[in-house]
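Undergrad: The amino acid sequence is not available; the structure is as follows:
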């Protein structure tokens, strides 16, 4: 018997929402379009993860095309794994998958609960905007291949293409351009078909033809309503799901109000306003597209080259060659000193590794590695010098992603809170104004209601302010980067601008390598003993160790055993059966502190005091004028581990109101920062990241100076090239200008909205004109903020310190 098609009942798949074409695939009252979707539901149901379906309606991915068996067999190959994974130790592997199927909050929830689905998966962190998932799993319990298969089984097959390992992920589709094209086509043709209405001439066309044109306008408007406006629907719906009205809600409402009003008018013999409706979408899409283009041009999502300008030591023909990170290649042998960060994956070829992977894993216990084993980027060497053969170039954005991890930073108040409050509550104010306007014109002149309300919904939008804030922050970060100050994020700009007290470390910060003078006092050192001391000093990146190394000369290939570094005290190790200590008096067993000029490093061999080095470093050029300028605006302090012999000269440099503290241990520096903060100070700490990591982290903003070593510390909020220190006040002023620019954009945006609303509430502003003005105002404010940021940036180029770099030079 034939069943009429009208009698067929179509059901939708409980998992993915597609029409079920196969009968009988069901579990109780739940229907599925294919066995794949049914299987995924069973997996989630057995694991107690069906809350996935409560977060969004039909959130799943269609499973009709199942992944072929052994599709991920290539992941069993260790060589392939090595190209993909970011980190591996005895218990875990870190790998980032690109998953294009991620599309809603249910996806995020399910992926981040994947550890409940499969034993061995420890954690999944999703980057929703990039459609990436960082998966951390225990490779003793589950292989990499199985992780990929589990993701595929629940509908999130990872995109793995070895050809694209060195390239960016596949570019997003040009849907916005297609939507704009459809809206532009419909808008142009609707205007063409509406010419008789514009001229208000009933003689141009017969009545039937006129009605035909109106219905053609309706047909042209439907693709705009259902397809071109989807970008605004998605944004508005995302805001509603999270419980607030974002700036796209009034736009969506304006489009639908205009469409429904036009439908009613057409069925009553009037022309309607489809030209205005399609024009709204068309011009808003132009604005959205231009904003996207502008954002890409000013993007501040920088890669590792913007954060790590410092160099590593590459060994070539038995020579140590400082090499910037972007120039580091696979196959280079690099020398990692004690306390340096490993910038790329490599194989140990010389030395013993004791790696602190807390930067990567959060675990503080160091991991021992020996020759032939792999060490990964992001670890810090804690056991003397280490030579590694790089097997990967510096991973793009990997070190950056580690630095930007939320768990490495204390939570701070959101920057420019008035901007975010505005975006959250502005829409309610817009609806209130629209409601009052509708009530007023409903009583006085009902014909003006629709045009007034629609214009208000379009014209009143804070998006210009929100965009200006992002663009200004991003461009200021780029300008600072051009001048070799690399801040972690936009929040650091505000923290730098709010500084009230600046604290400096002395050795390696106020003083530099150039012009160092080293004098040795004590028992005569033989050439062999000098080579042993140099071999020990070579393990450390501390400025005093480097000065001693230069004094003793580059050592022969002498192995240092049992090397240990004690921050703020010294270093020790066994060189050719001689136990050597280099450090302060207490560390080396000196009972009497010698009053000598400069920094003092004592030497003890086999627990017997041998002598001491005095190191006099010159203060960096330009400091005298910088300090003179800073004294007028900020309170200043210096925390030094040296003795107070140079206090008089330092006082002359810093000014009489500066606080000078000598013989400071790392714990003392940290306590001093906390004491200042308890007094209400906003503290900027500037150090070299060696003995002051705790103080850098505790301060409101910590800046780590870098010269020619990879001594970057994750405790800092920024890295500054050491030669740029004299420009500190100019950098702070630029950060303050950033705040002024955003405040100016706020005022301009507010003025624009007030003027626009003045005309809109009177019903004399066409919705089409409002749709043109809104994106135009956004772009104009962006251009203004860009120009102002660039103008302030050019003032840095005219800095006196750049024009006269040798003018100010003070010996220690």
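TA: Structure received. This structure is a prediction, so every number in the text was calculated from the model and none was measured.

Undergrad: use CA for all of it now, contacts and neighbours both
TA: Fine.

Undergrad: In which helix or strand does residue 590 reside?
TA: With secondary structure defined by DSSP states H and E, residue 590 is part of neither a helix nor a strand.

Undergrad: what sits against it?
TA: Counting by CA atoms under 8 Å, 6 or more residues apart in numbering, residue 590 makes contact with 602, 609.

Undergrad: Mind checking what helix or strand follows the helix or strand residue 677 falls within in sequence?
TA: Here residue 677 sits within helix 666-678, counting by DSSP H and E. Downstream of helix 666-678, the first helix or strand assigned by DSSP H and E is strand 683-687.

Undergrad: Residues contacting the helix or strand just after that next one, please?
TA: Sequence-wise, the next helix or strand downstream of strand 683-687 (DSSP H and E) is helix 693-698. Residues from elsewhere that reach helix 693-698 (CA under 8 Å, 6+ apart): 666-667, 669-670, 673-674, 685-687, 689, 702-704, 713, 715-717.

Undergrad: how much space is there between residue 715 and residue 88?
TA: 23 Å (CA to CA, to the nearest Å).

Undergrad: Now residue 44. Nearest residue, chain neighbours left out?
TA: Leaving aside its chain neighbours, residue 44 sits nearest to residue 50 (5.7 Å; criterion: CA to CA, 6 or more residues apart in numbering).

Undergrad: structure B:
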């Protein structure tokens, strides 16, 4: 009975409960196993042996979740039908936990989706609130062994708790190491009389006692990880380290029991201390870079605020405060929870809930952050300040982005699979050779080989290099969705640019009007119609027209790539292409034009004379020698001659391109094996941005939120685009160099270990130093690369 462990949680069984030929420690574990088995999720146990936690009894613990005011504070989203919450779950610890928590919809049909953030030990759950309450959800999670920790004072407190266990382990191992070294002094200085006559046995057994908490408490993570890996038939990185610790401990214990010698307790405690110290510094460095990499906290979404005088001002989204009146245009994202005041709201919450059906809202209804307005312009009052982490969580949500390959991660995973096997072969071979000469040296060789050859530095080179470069890019106003985008930027061989709003500046266009003069009323309606649109031409024309009294349209529709239409009490306005407004006259212009009709009567057109962005000519000259360049424009060929003077000769130019044409053009290039970067304004180019390997949205004030893109480049940094791409290529070189350095370190270290010239304690010091040196190397190199942009 004592040898039995629970099939579900792994705890030692005191009272055995047998079910389905498996042993369980309690009815709770048996019930969880039954739930998983009945729902076809028994493969949970294939991913990791005994991965679960025994569910406790929670009667009354979560009764506070029956209070609607408390629930409202905890929820991220609630539209009456769908609710979303992020919960901190301390027990998340392995791949099985992730797997089962992301398959909750198979256990509870009321749950539509669940996503785990493993580093933060949190889960984001979306469910039908009509069929399942928050309390029922929390009790269900608790019943399967994943009870969430909920803090009412601050729901973020639990997530920000620092794991102090490594500090405690560092203290224990350091204390033990210092005392064992002190007790070893008589041996070091060969004080035979004092040592042999009175205190030899006492000192040796004291060293044994000091080593016990080091082996069974401080080093337990290595044993647990190695055991789980072996149970899953995987030789992970912790197997050789655990084996080395066991060999040192067993050998040293046998030496003092049989009085063969003083053992290796100094090497053992020193090894674990320096491993823990290295892990501590790696964690501190990683936490620092993780903080620095949270560049998305500064994600520059601009928003229009209406002042107390009724004027509109564009402000940084961080400046929005509770009580502010906000203007939301067509296709804009709602940045903060609020109350609808004016306008007809049709809100698309698909970025939040995954449901594509738009929800109609009337004045007085609550609106939630993350929704996109689809029906013209609305005004709302903010109920709280903006949570940028929530907005950027939507942008970086991989649900809305196809997974793009990360070859370095897969390469490292492949190397790691074979690394441990090769290492063990070398260790056993070298030990067998030395065993015929000197058993003590053989033990040292075996342990030193297992310690010195660690792929930690190899595994850390990629995340630290890319993570630091993400931070540098963010500081220079180039915001990437994730680190994988850097690798895709480095691989690209083709760049495609949209014209309007991308290589042209919306703020420098000159405009002339041709046609029947508009009356004051018509110009006022035109101004109010443009007020709801976010298209670059609409914004430019809106800023040019005189100020008029605000009169929101009753109905508003925007047709992508064609134009906009608005209906008022007695009038209707159409603004867009000639075809869209119903104009068929033969007079044409080769310049970009926006046509206007009032009550289905054609009035005229505004002709735009584009000004190209500062630095555009130099940027294309830098790109031309290394990349295939193309221009895709929805406008006619009026700008061809100017573009030919601006762009290199080999640049392809395609005009009259609709959004679907741009998408098909990207696909055709990809079918030829080309790796593409699409640079657009994030509006009409959404499909092309999503299809390309890297989609970059250029924006003047970044007030249009675009999950379709992989990166957002501030318009002021447009001329630095080639510098960013070069820096991405340099980052890949840095990763390759750090990999080579890591392999060289392992080869040199193995040479000294195999030849018996390296003691285990020196190996333990060198191993974390190698990882830290790689971190320093990649950080310094990426910082130097960033300065060149």
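TA: Looks like it came in fine. As the structure is a computational prediction, the values presented were derived from the model and not from experiment.

Undergrad: What would you report as the TM-score here?
TA: Both chains were compared after superposition, and using TM-score structural alignment, normalised by the length of structure 2 their TM-score is 0.93; 786 aligned residues with a CA RMSD of 2.7 Å.

Undergrad: Not counting its own residues, what contacts whichever strand in structure 1 runs longest?
TA: If you go by DSSP state E, structure 1 has its longest strand at strand 608-616. Here strand 608-616 of structure 1 makes contact (CA under 8 Å, 6+ apart) with 516-523, 544, 547-548, 588-590, 596-604, 811-812.

Undergrad: Identify the residue nearest the geometric centre of structure 2.
TA: By CA atoms, centre = their mean, the mean C-alpha position of structure 2 lies nearest to residue 482, the distance being 5.4 Å.

Undergrad: so who does the alignment partner in structure 1 of that one touch?
TA: Aligned against structure 1 by TM-score structural alignment, residue 482 of structure 2 finds its counterpart in residue 489. Applying CA under 8 Å, 6+ apart, one finds that residue 489 of structure 1 lies in contact with residue 477.

Undergrad: what's residue 88 of structure 1 in contact with, if anything?
TA: By CA under 8 Å, 6+ apart, residue 88 of structure 1 lies in contact with 94, 376.

Undergrad: my bad, residue 409 of structure 2
TA: Neighbouring residues of residue 409 of structure 2 by CA under 8 Å, 6+ apart: residue 462.

Undergrad: Kindly report the same for residue 313 of structure 2.
TA: 304, 305, 306, 307.

Undergrad: which of those tops the neighbour count?
TA: Counting neighbours by other CA atoms under 10 Å, residue 305 comes out on top of the contacts of residue 313 of structure 2 with 24 neighbours.

Undergrad: Map that one onto structure 1.
TA: Using TM-score structural alignment, residue 305 of structure 2 sits opposite residue 314 in structure 1.

Undergrad: hang on, that match in a helix?
TA: No: using DSSP: H, G, I helix; E, B strand; the rest coil, the assignment for residue 314 of structure 1 is strand, not a helix.

Undergrad: What's the local residue count around the residue nearest to residue 44 of structure 1?
TA: Other residues close to residue 50 of structure 1 by other CA under 10 Å number 15.

Undergrad: quick revisit: find the nearest non-adjacent residue to the match of residue 305 of structure 2, please.
TA: residue 334 is the one closest to residue 314 of structure 1 (CA to CA, 6+ apart), at 4.3 Å.

Undergrad: The one you found -> structure 2?
TA: By TM-score structural alignment, residue 334 of structure 1 lines up with residue 326.

Undergrad: Please tell me I have it right and its match contacts residue 306.
TA: Yes: here residue 326 of structure 2 reaches residue 306: they are 5.9 Å apart, a contact under CA atoms under 8 Å.

Undergrad: Can you pull the residues that touch both of the two?
TA: Common neighbours of residue 326 of structure 2 and residue 306 (CA under 8 Å, 6+ apart) do not exist.

Undergrad: what kind of secondary structure is the residue nearest to residue 314 of structure 1 in?
TA: Here residue 334 of structure 1 is strand, with the state taken from three-state DSSP.

Undergrad: In which helix or strand does residue 113 of structure 2 reside?
TA: strand 111-117.

Undergrad: Pull out the buried residues from that strand.
TA: Judged by neighbour count (16 or more other CA atoms under 10 Å), strand 111-117 of structure 2 contains these buried residues: 111, 112, 113, 114, 115, 116.

Undergrad: Show where the helix or strand following that strand falls in structure 1, residue numbers please.
TA: For strand 111-117 of structure 2, the succeeding helix or strand toward the C-terminus, using DSSP H and E, is strand 122-128. When structure 1 is aligned by TM-score structural alignment, the counterpart of strand 122-128 of structure 2 is residues 132-138.

Undergrad: and the longest helix for structure 2?
TA: helix 721-754 (DSSP state H).

Undergrad: what residue of structure 2 matches up with residue 788 of structure 1?
TA: Checking TM-score structural alignment: residue 788 of structure 1 goes with residue 781.

Undergrad: contacting residues for that match?
TA: Neighbours of residue 781 of structure 2 in contact, by CA under 8 Å, 6+ apart: residue 734.

Undergrad: Thanks a lot, catch you later.
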